[in-house]
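Novice: Need a 3D model of the following:
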Amino acid sequence: MTNAYDALTLMFDGEGGQEYLGERVSMAQHMLQTGRAAREAGAPTALVVAAVLHDVGHFSGAISGRDLMSGNDNHHDDVAAEWLSTWFAPEVTEPVRLHVAAKRYLCATEPAYYDKLSDASKFTMAVQGGSMNAGEIAAFAAEPYSEAACQLRRFDDLGKDPDASVVTLADFRADIEALDRTL
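Specialist: From the prediction side, this is the model:
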């Protein structure tokens, strides 16, 4: 079995160079910047790794990120969490699984949050179900990793700067390998 870092390197070096859903950074740049934001905020290692990997569900599959921008929800959060569970425990996979719900939750519970989203994030949020209703808010808040998912979502918002200094997957290798259950 391939370890997580080697599998991720292939993805980041390949599909990772593609545009990121209407943003001015590539998919890899977005995820790496998100990981850097988590690390700089002093997040636990599992959340840093989740931040780096949160959008791997856009990389491939029957429905791609381009489909999301065309108005079809690709459920990349579920796809990513499932794929990552090969190597990682729920401390990594659950914030990834919940990061789209966290965006919807934050928009419902913090009205000013929506205004901070990029235009692309506003569009995808509408495709992904829009702001949560009261029942969805309660269900999300009861999830064991909801707080981590909200933190991840806030880091996600910081990972879209085309002028940011370069960060690489190698910068996160030790963290990824430390949490890879197959090593």
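
Novice: only C-alpha atoms for contact and neighbour calcs from this point on.
Specialist: Will do.

Novice: what's the next secondary structure element after the longest helix along the chain?
Specialist: The longest helix of the chain (DSSP state H) is helix 90-109. The helix or strand immediately downstream of helix 90-109 is helix 111-116, counting by DSSP states H and E.

Novice: and the helix or strand following that next one, what does it pack onto?
Specialist: Using DSSP H and E, the helix or strand that follows helix 111-116 towards the C-terminus is helix 119-127. In this structure, helix 119-127 makes packing contacts with helix 65-69, helix 90-109, judged by 3 or more CA pairs under 8 Å, 6 or more residues apart in numbering; DSSP states H and E.

Novice: Pick the most deeply packed of the ones you listed.
Specialist: Greatest average neighbour count among those goes to helix 90-109 (a mean of 24), per mean count of other CA atoms under 10 Å.

Novice: next up, for comparison:
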Amino acid sequence: MSLRQAQKANPDGDIVDHLITIFAERGGEHYGEGVSQTEHALQSAIHVDQQNCSDALVCAALLHDVGHLLHEEDIYHAEQGIDAIHEQVGADFLEEYFGPEVSEPVRMHVDAKRYLCAVEPGYFDLLSEASVLSLKLQGGVMGEEEVKDFEASPHLEAALLLRRADEAAKVPGLKTPGVETFADRLRGLLKRA
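Specialist: Sure, this is the predicted structure:
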């Protein structure tokens, strides 16, 4: 069941409950790395949290790949030569419920990889095989004009912190708390009607 289907089945339900449900239902899937989607999400959030970042950035880290989980089909499209634009899908969905402090780092985390490969010597060498494969599909290393445009974003630093957490969050077997431990933080960031 997709997140949208879960919402239709329980329209009075809390979006945070729906997010927890979709992680429970689809988060065990792998995406070309040695960890599941849920393991990767939790490791990303913990990594950011350990740097004393805002709750918004911790939650963005937790949800940065939710776009993969919103797709009905197999989540690892890169092996098939397809860029599923999960960052856009996820950010568009999240901005319905959360502010830009959550949605924009999610939207920018793929371009942050492209950016860091362009401006930071040695960053490309840190990428996993799956990340190198997806980089090619996502537009490759940024050019000069793209770098300038990217640097103009007010969410630049948050996106870069999230990107670094993304790369670090691929440790098989690392113990983390469950997704539900972030529920109160997520609820605290929801847009209020």
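
Novice: List the TM-score for the superposed pair.
Specialist: Superposed pair, TM-score by TM-score structural alignment, normalised by the length of the first structure: 0.94. Supporting alignment: 182 aligned residues with a CA RMSD of 1.5 Å.

Novice: how about the helices and strands packed on helix 119-127 of the first structure in TSV, adding distance to V48 of the first structure?
Specialist: TSV is the format used below for these (distance: least, CA to CA, whole Å):
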stretch	distance to V48 of the first structure
helix 65-69	22
helix 90-109	9
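
Novice: Among these, single out whichever gets nearest to A4 of the first structure.
Specialist: Closest approach to A4 of the first structure among those is made by helix 90-109 (12.5 Å; CA to CA).

Novice: which part of the second structure lines up with that closest one?
Specialist: Using TM-score structural alignment, helix 90-109 of the first structure lines up with residues 100-119 of the second structure.

Novice: Mean per-residue distance, the matching stretch versus the first structure.
Specialist: Taken over the aligned residues, the distance from stretch 100-119 of the second structure to the first structure averages 0.3 Å (mean CA distance after the TM-score superposition for the first structure).

Novice: The residue nearest to the spatial centre of the second structure and D125 of the second structure, how far apart?
Specialist: Among the residues of the second structure, the one closest to the centroid is H64, at 1.4 Å (CA atoms, centre = their mean). Counting by CA to CA, to the nearest Å, the gap between H64 of the second structure and D125 of the second structure amounts to 22 Å.

Novice: Alignment lookup: the residue nearest to the centre of the second structure to the first structure.
Specialist: For H64 of the second structure, the residue aligned by TM-score structural alignment is H54.

Novice: Its match is in contact with M31, isn't it?
Specialist: Yes: with contact defined as CA atoms under 8 Å, H54 of the first structure reaches M31; the gap is 7.0 Å.

Novice: Count the residues that sit near T38 of the second structure.
Specialist: 23 (other CA atoms under 10 Å).

Novice: now do the one 5 residues further on
Specialist: A total of 25 residues lie near Q43 of the second structure under the criterion other CA under 10 Å.

Novice: ditto for Q18 of the first structure
Specialist: Neighbours of Q18 of the first structure (other CA under 10 Å): 15.

Novice: Can you find the partner of it in the second structure?
Specialist: Checking TM-score structural alignment: Q18 of the first structure goes with E29.

Novice: and C53 of the second structure, what pairs with it in the first structure?
Specialist: Using TM-score structural alignment, C53 of the second structure sits opposite A43 in the first structure.

Novice: Quick check: the aligned partner of T168 of the first structure in the second structure vs T38 of the second structure, distance?
Specialist: Aligning on TM-score structural alignment places T168 of the first structure opposite G178 in the second structure. As judged by CA to CA, G178 of the second structure and T38 of the second structure stand 9 Å apart.

Novice: again, but for I22 of the second structure
Specialist: Counting by CA to CA, the gap from I22 of the second structure to T38 of the second structure is 10 Å.

Novice: do the same with V102 of the second structure
Specialist: 18 Å.

Novice: Secondary structure class of the spatially closest residue to H76 of the first structure that is not a sequence neighbour, three-state.
Specialist: For H76 of the first structure, ignoring the flanking residues on the chain, the nearest one in space by CA to CA, 6 or more residues apart in numbering is G57 at 4.2 Å. When classified by DSSP: H, G, I helix; E, B strand; the rest coil, G57 of the first structure comes out as helix.

Novice: for the residue nearest to R104 of the first structure when sequence neighbours are not counted, what are its contacts?
Specialist: In this structure, R104 of the first structure finds its nearest non-sequential neighbour in S131, 4.6 Å apart by CA to CA, 6+ apart. Contacts here follow CA atoms under 8 Å, 6 or more residues apart in numbering; on that basis S131 of the first structure touches R104, Y105, C107, A108, M125.

Novice: which one in the second structure is aligned with S131 of the first structure?
Specialist: So, by TM-score structural alignment, S131 of the first structure is matched to V141.
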